[in-house]
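[1] Fold the following, please.
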Amino acid sequence: MNDKILNRVQKSSRYLGAELGSRPKDPRTVDLSLALAFPDVYEVGMSHIGFAILYSLLNDHDWIAAERVYAPWPDLEAELRTAGEPLRALESQRPLGDFDLIGFTLQYELSYSNLLNMLDLAGIPRRREQRDASHPLIMVGGPCAFNPEPLADFYDFAVIGDGEEAVVEVCEQVRQGRQEGWNRETLLRRLADIEGVYVPSLYRVSYHEDGRIAALSPAPGVPQRVRRRFLANLEDAPYPTAPIVPFMNTVHNRVAVEVARGCTRGCRFCQAGYIYRPVRERSPQRIADIVDESLRHSGYSEVSLLSLSTGDYSRLEPLLKGLMGCHEAGQVAISLPSLRVGSLSAEMMEEIKKVRKTGFTLAPEAGSERLREVINKGISEADLLAATEAAYALGWRVIKLYFMIGLPTETDEDRRGIIELAARVKRTGRGTEGGADANVSVSTFVPKPHTPFQWEAQIGVEETLARQNQLRDGLKKRKLRLKYHEARMSLLEGVFARGDRRLGRLLEAAVDAGCRFDGWGEHFDFSRWQQAFAATGIDPHWYLRQRDEEEILPWDHIDCGIPKSFFLAERRRSIQGDYTADCRHGDCHGCGLCDFDSLRVRLSERDELTPPRLPAAPSPVADGRFKIRLRLRKEGRARFVSHLEFMTAFHRAVRRAQLPIRYSEGFHPTPKISLPDALPTGFCSDAEIIDLELFRPLPADRIAAELNHQLPPGFEILAAAAVAWKTPSPSASIESSRYRVGLPADAPADLAGRCADFLAADEVIGRRQKKGGTIEVDLRPPVLELALREQALWITLRKGSPLPVAAHLLGLTPEAARDLEIRKVEVRMRDGLDCFANA
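    Take a look at the predicted model:
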């Protein structure tokens, strides 16, 4: 990607690649290239563990090059379109159109517009029939692939279910097809023979006059139903232990470990609880090994234990104790993002808070016991209040509560129950030091395929708004805050969740109207969707309607492993308010999924952790005080890493190097690392000064070597020296900084005179960029020296950025000046503070 483009966009580190842990390969040395595409912005996609698993396991094969691409933010999209540049993958910067395969993950329905837009930006025809052998094959997977029909016109095939084994088999088949010269139709036929692969062009759909589906007809020799892929044993499955470490802050900035897959709680609204069955757990020791290696390779200071219901992990207590025993001294926090009421004991909460209290979120889902029985939530109000009382007593100040509105059989009384229950939760924190609060978050129920509620109606926008207003007003009276999902977004989610392939033209019309990032409030524009509905004659409410139990559903040819008869039986049990218990510790309920041999519930049988193989991080509590001063270079594409992002990257490098760094005291200890004033994004530097405080002395040259081994490309320690521990911070030690500014081809002929006039003036009014525009400022006070030599302008400043000075002298706008080549070449230290004078 053009460096000038990177200078003009927000958060350019989204598009740099070359992060620690990324695995670029020379495309000429592999048989197959695959772009893993996430149709949302980088910081969302980088937080998705399934994406990371596939990236790692595919690149473990030396004949496959797997790269990554994310949806460009609108500012980059505009720059790409203006410049005529294609969308490129991060690792090699190759255009997407040059890959053999592009695999999109479908995590949520509101990302569909981004998928089409990414194809457009790559110069790849949207519709399957418009592509030929010169174009990549388009593959989709993820939870939304369990109803792949709304996108059926745009992809070549879908992988249904667990992808670890299936995706490799797909790559092997594509490689064989290329080697043997198969045409596209033959290759797709062969791919359809792989269990879990659905090829939509091999199925025909006919409709009744009223719009319902009349028939789903496979081509001769093609199975009537496509059965999902199952990974039988999670313990031995590949898992990345050298994660990609982004420069920027992502949604989940931590080591993420999948401790279990699947859930048998049987919440009747929850698609994931059915499509990821059966429960398969990793052993505590395997998890601990993954954590140890991942922390060593990443430098993160938090570990997140992931599953659909981490609180149900069968060995959670010994796992937590073991992890905290190994990593508490290294200031590593443990978070459990998915908790079920009653699953955490006070003792386990004590373990979690030892380093720092991570978020505490509970999901009652419904406000009354009756409605929780309807949805099979299986928790009582008493259990919920006991859990929140314990959390408040242990020091948590805010508890987040998640509910849904629009659930089947919901009444006004159930909604009042949300208000009352949230108030009771807050009251359980009365008398605790620092006070207690509860935040309520409400989403609108969206019926999902492959659940007992797949036939139910979804409430419309007006009804959603009325119920949200009722909750907001009621909670406000109790001094409680409400967050809720945008009603029109929920409508779209419902349309596509249970939609059919006729929605392809709606999606195209919406993307042509400018729809992008529909899950982002600042970009969601429902009026454009209304235009698309009107242009295509599609009624969204037809897709929100209740479905007849005998009706053919758009996803009936996708076999999730659980028969329709089971879902129908569960639907009827919900009407009666009958509870279906978790089968993992009790009787089988006959969902038909397990074969009780290879495919069955696999709970962890080990409950002890051996000491970690890797040395524990050094203790941050010690009496010694030693300071090391470093001089660091920043160049190449690393110059587009912002100052805050660089600080994070450097802190993680220090952790990976396992340096004996001192920490601050208090509730949130932070490493004692002092960095200089911010270097503007886009500048190179040979003189970034950084101080480290240590509790144990180490040779300076050893520290430099260790850090250079851990720093990402573009960063390098040039010198290191021990200084007195009371030496002022870098920003207080630096007297001035000198910059070299490369001259543009059309630099003013009288530039030398301009420099002389500038230095002779008492005041020079220029423009400086600020958020929202430019302001007038006096540029003269910080400038100490100006010089012209070696085809460059040299600027020495007391402090601040040389950019406005260079723009003024060269007659450029602040925007144009950002394209100049600017490098900080040296700093002058105050008397007695230059430890690098003879370096």
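[2] all contacts plus neighbour counts: C-alpha atoms, from now on.
    Noted.
[3] Pull the number of nearby residues for His523.
    13 (other CA atoms under 10 Å).
[4] quick one: secondary structure of it?
    coil (DSSP: H, G, I helix; E, B strand; the rest coil).
[5] now swap in the one 10 residues further on and tell me
    The three-state label for Phe533, taken from three-state DSSP, comes out as helix.
[6] Next one: it from Asp120, what distance?
    Plainly put, Phe533 is 21 Å away from Asp120 if you go by CA to CA, to the nearest Å.
[7] And this one, please, so the two structures can be compared:
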Amino acid sequence: MSNNILLSVEKPARYMGGEMGTVSGREGALEFVLAFPDVYEIGMSHLGLQVLYGVLKEVPWIMPERAYAPWPDLEESLRTQGKPLVTLERGLPLIEADVVGFTLQYELSYTNILNMLDLSGIPLLASERSEGYPLILGGGPCAYNPEPLADFFDAFLIGDGEEAIVEIAECVRDWKEEKLPKRVLLERLARIQGVYVPCFFEVSYRPDGAIEKIAPLLAEYGSVKRRFVADLESAYYPTSPVVPFLKTVHDRVSVEISRGCTRGCRFCQAGYIYRPVRERSPERVLEIVEETLGNTGYDEVSLLSLSTGDYGCLTPLLKGLMDRYAAQKKAVSLPSMRVGSLSPEMAEEIRRVRKTGFTLAPEAGSERLRRVINKGITEEALLENARAVYSNGWRLIKLYFMIGLPTETMEDLDRIVEISREVKRQGKFAGNGGDVNVSVSSFVPKPHTPFQWEPQITEEEIVEKQRHLRGELRKKKLIMKWQDASLSGMEGVFARGDRRLSRLLIEAHRLGCRFDGWWEHFDRLKWAQAFETSGIDASFYLRRREADEPLPWDHIDCGVKKGFLLAERAAALKETATPDCRFDKCTGCGVCDFDQIKLRLNDPVPFDTYATEMAPEAPVEEAQRIRIRFEKVGRMRFLSHLEMLTLFTRAVGRSAIPIRYSQGFHPHPKFSFATALSVGIVSYAEYMDFEVDAGYTAAELELALNRSLPEGVRVLEATEIPLRAPALSVIMDKVRYRVTLPEELAHDLQAKVEAFLALESSPLKREKKGKSTEFDLRHELAELKVDGSALEMVVGRGKPVEFTCAILDVQPEALKEARLEKLEVLFS
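    Below is the predicted model:
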């Protein structure tokens, strides 16, 4: 991607590539693009995408590449300049790839998929793509009802992808070598378990709009059975993942300790489509954490599962992790704790480094409604957990609830207020005080759940209930967060939609709908127009479905029997509990074959099974201070100051440098930069100070950093300095820059330089965040000379672009193709 484009966007690091853990080269390999239809920071936080990238990286004849939805600033630049969307690894236009595989994580990202195809010059409809275009593949949770996207995709992968993705790649490779028609490829893909090819099914509709029949067009292809990874213990995990330069949503090592959940919450799609529970052993988790921390430099580990607290050996595992990493200031977070699963030992282990936040999800305010949804927790257990959390030093608990659940009454809503107040009171009882944030989402019926037949409440009802809750919670001095009712309505339409929604998506994309899951970009007026133009009635998709009505996803077999879901729906109306088969008898859901597909659980072990002798605390003797000079060249010049801070934090973590840490709630490594460098400037004179353990030499630091830094950042020299030496920002006096100009700006340079030097004054007013600063460029200029088509200058305050614009009398946009270099820092 050109300098001009990268310098025109808010965050160039989203698009520049070159991160640690990526692949390059592999000429002639199968080009497999993993595309994520949301912004980079969200896509890079998605463990599934990292797993698939790692799997493809292990296959030498595959070249894995990545593409993310361009933020509106990049889309505007690409469209203005007529440039296609390209991958981060090699700048490959998506239209030239062999496979483009989209992650389908969220229904409100669907317009981004169309936009990415459109920006790539790829026809939106699968029926219009011949052999010359890439195979468009989809996978992820939304693929369990792929019908709204069926007209756009060649195939979908239903279920676990670690093994199937390579089989799909092999199928495409062989087909390419044989130069056969596209239909042959689709027929071969349909033979792979878990692969759904939409064009081999025909859907007909009744006069009332409901589906009449989903007819298969291939023999022995009447339904598509989900793909399973039978054993998580032997499943691939990316211990050398791609490490982003900028902060992402989940900026840490994420380790999936188990897959699947059998708690049976009747609203929860993930609880049904990821069954059965398959746990990784604590020994394997410890291996993964050690290797991944060493390869990434992260300072936090997140133990992922749908219900982390149910993991059989969680407390002994936590003990082992904290014994190993607490002294290194590495924290452990548990993002999905079930009420009742927090033990005192567990809380004590988590708090040994820093408290990473605590979330509890009662889902419903009343015990009656929790019985309806099979959320088997009591108010007493919730309050007991809250008291334990506050007692162990946490100050904030986040509570998650839903509104609009089947059979909900206003009394159930009022119980949300009461139970939230009671949770907050537990902080007083614990003696520390505490706050509560209440997050309220709207229930959206999802396919393959017992509530897939239930209606979704209207936007008006959502708004009314949100307003009521907000007012009542405010009276109790509680903060409430909620999702826009229009977004919930849109999610509901696509969650249970059918193929007719393709024309709605095409129209919405034509009108400019993008990033619909972001409230600041969601445009309800454009969507209203799209519904009207396409003749789609949203309420048709939010209605109650009859038990005998064919559903758009009936031919997608997630493993759970439809009869089981109907029985669970009936149990909900009777407020009858269904036990968890991990702790009780088999519930007969239909997922397990009890041979390969079955529960795989760890046996309980004593608390100190994985304990180790705790590493000693850092020595207390006086530290050593080391100053380095490093270069920032190539694509690294597009990293911002904050992104460079992140880069060095991770490099220090990877290289095991004995860095000193700050004190307090969130300890940080003790290093500091001189000043912030503007994005886009090449530098050979960046400076940093490090505080390390006494006895660690400058040569050791230089060697360790250069082994861990990415291409484009290299330490040029390192020097030991007194611990109390003045800070870099204090002793920096002036900076030498060189600005190499494009040919059209390099005329009469000497005359322009002489004219500027003849000035007595050249005032500049700089506006930033509502504040203005003024200084005189001429007074800040110490030296200025012409060297061919370049200007070389020594300046105090001010940026080289500001001086060059003043000298040449041009606007900053004219210098986008200029090369700016920082050559030297002059110290006082």
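[8] Drop the TM-score for these two in here.
    Remark: TM-score between the superposed chains equals 0.97 [TM-score structural alignment, normalised by the length of structure 2]; 827 aligned residues with a CA RMSD of 1.8 Å.
[9] If you count surrounding residues, which of Phe533 and Asp120 of structure 1 has more?
    Ranked by neighbour count (other CA under 10 Å), Phe533 of structure 1 and Asp120 place Phe533 first, with 19 against 15.
[10] Strands along the stretch 701-839 of structure 1, start to end?
    715-723, 734-742, 765-770, 773-778, 783-789, 792-797, 822-829 (DSSP state E, counting those that start in this stretch).
[11] before we move on, what about the stretch 301-450 of structure 2?
    Shown for the stretch 301-450 of structure 2, the strands assigned by DSSP E, counting those that start in this stretch span residues 331-333, 358-363, 396-403, 435-442.
[12] The second one vs structure 1, average distance?
    Yep, that's strand 358-363 of structure 2 we're talking about. Aligned to structure 1 and superposed, strand 358-363 of structure 2 gives a mean residue distance of 0.5 Å (mean CA distance after the TM-score superposition for structure 1).
[13] Distance from the chain centre to that strand, please.
    Relative to its chain's centre, strand 358-363 of structure 2 lies at 21 Å (CA atoms, centre = their mean, to the nearest Å).
[14] do the shortest one as well
    Chain-centre distance of strand 331-333 of structure 2: 18 Å, with CA atoms, centre = their mean.
[15] mind putting the strands of the stretch 701-839 of structure 1 in a markdown table, mean neighbour count and distance to Glu815 of structure 1 included?
    Converted to a markdown table, the strands of the stretch 701-839 of structure 1 look like this (neighbours: other CA atoms under 10 Å; distance: least, CA to CA, whole Å):
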| stretch | mean neighbour count | distance to Glu815 of structure 1 |
| --- | --- | --- |
| strand 715-723 | 20 | 26 |
| strand 734-742 | 21 | 15 |
| strand 765-770 | 15 | 9 |
| strand 773-778 | 12 | 10 |
| strand 783-789 | 15 | 21 |
| strand 792-797 | 21 | 18 |
| strand 822-829 | 20 | 14 |
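[16] What lines up with Val461 of structure 1 in structure 2?
    Under the alignment (TM-score structural alignment), Val461 of structure 1 pairs with Glu459 of structure 2.
[17] Pipe the strands of the stretch 701-839 of structure 1 into JSON lines and attach distance to Ala232 of structure 1 per row.
    Output for the strands of the stretch 701-839 of structure 1, formatted as JSON lines (distance: least, CA to CA, whole Å):
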{"stretch": "strand 715-723", "distance to Ala232 of structure 1": "43"}
{"stretch": "strand 734-742", "distance to Ala232 of structure 1": "60"}
{"stretch": "strand 765-770", "distance to Ala232 of structure 1": "56"}
{"stretch": "strand 773-778", "distance to Ala232 of structure 1": "57"}
{"stretch": "strand 783-789", "distance to Ala232 of structure 1": "67"}
{"stretch": "strand 792-797", "distance to Ala232 of structure 1": "64"}
{"stretch": "strand 822-829", "distance to Ala232 of structure 1": "55"}
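[18] Tell me which of those strands approaches Leu394 of structure 1 most closely.
    Counting by CA to CA, Leu394 of structure 1 lies closest to strand 715-723 out of the strands of the stretch 701-839 of structure 1; the figure is 42.0 Å.
[19] List the contacts of stretch 325-340 of structure 2.
    With contact meaning CA atoms under 8 Å, 6 or more residues apart in numbering, stretch 325-340 of structure 2 is reached by 298-310, 318, 321-322, 350, 352-362, 377, 381-382, 385, 614-618, 667.
[20] Kindly report the same for stretch 726-743 of structure 1.
    So stretch 726-743 of structure 1 is contacted by 674-677, 689-691, 791-799, 802, 806, 820-830, 833 (CA under 8 Å, 6+ apart).
[21] which stretches of the stretch 51-200 of structure 2 form helices?
    For the stretch 51-200 of structure 2, the helices defined by DSSP state H, counting those that start in this stretch occupy 72-81, 110-119, 164-178, 182-190.
[22] what does the stretch 451-600 of structure 1 give?
    Counting by DSSP H, counting those that start in this stretch, the helices of the stretch 451-600 of structure 1 are 461-477, 487-497, 504-512, 526-536, 540-544, 564-576.
[23] Val226 of structure 1 is nearest to which of the ones you listed?
    Among the helices of the stretch 451-600 of structure 1, helix 564-576 sits nearest to Val226 of structure 1 (CA to CA), with 14.3 Å.
[24] Going by neighbour count, list what's buried in the next helix or strand after the closest one.
    Heading C-terminal from helix 564-576 of structure 1, the first helix or strand you meet, by DSSP states H and E, is strand 626-634. Under the neighbour-count criterion of 16 or more other CA atoms under 10 Å, strand 626-634 of structure 1 has 626-634 buried.
[25] In structure 1, what stretch matches stretch 370-379 of structure 2?
    So stretch 370-379 of structure 2 sits over residues 372-381 in structure 1, by TM-score structural alignment.
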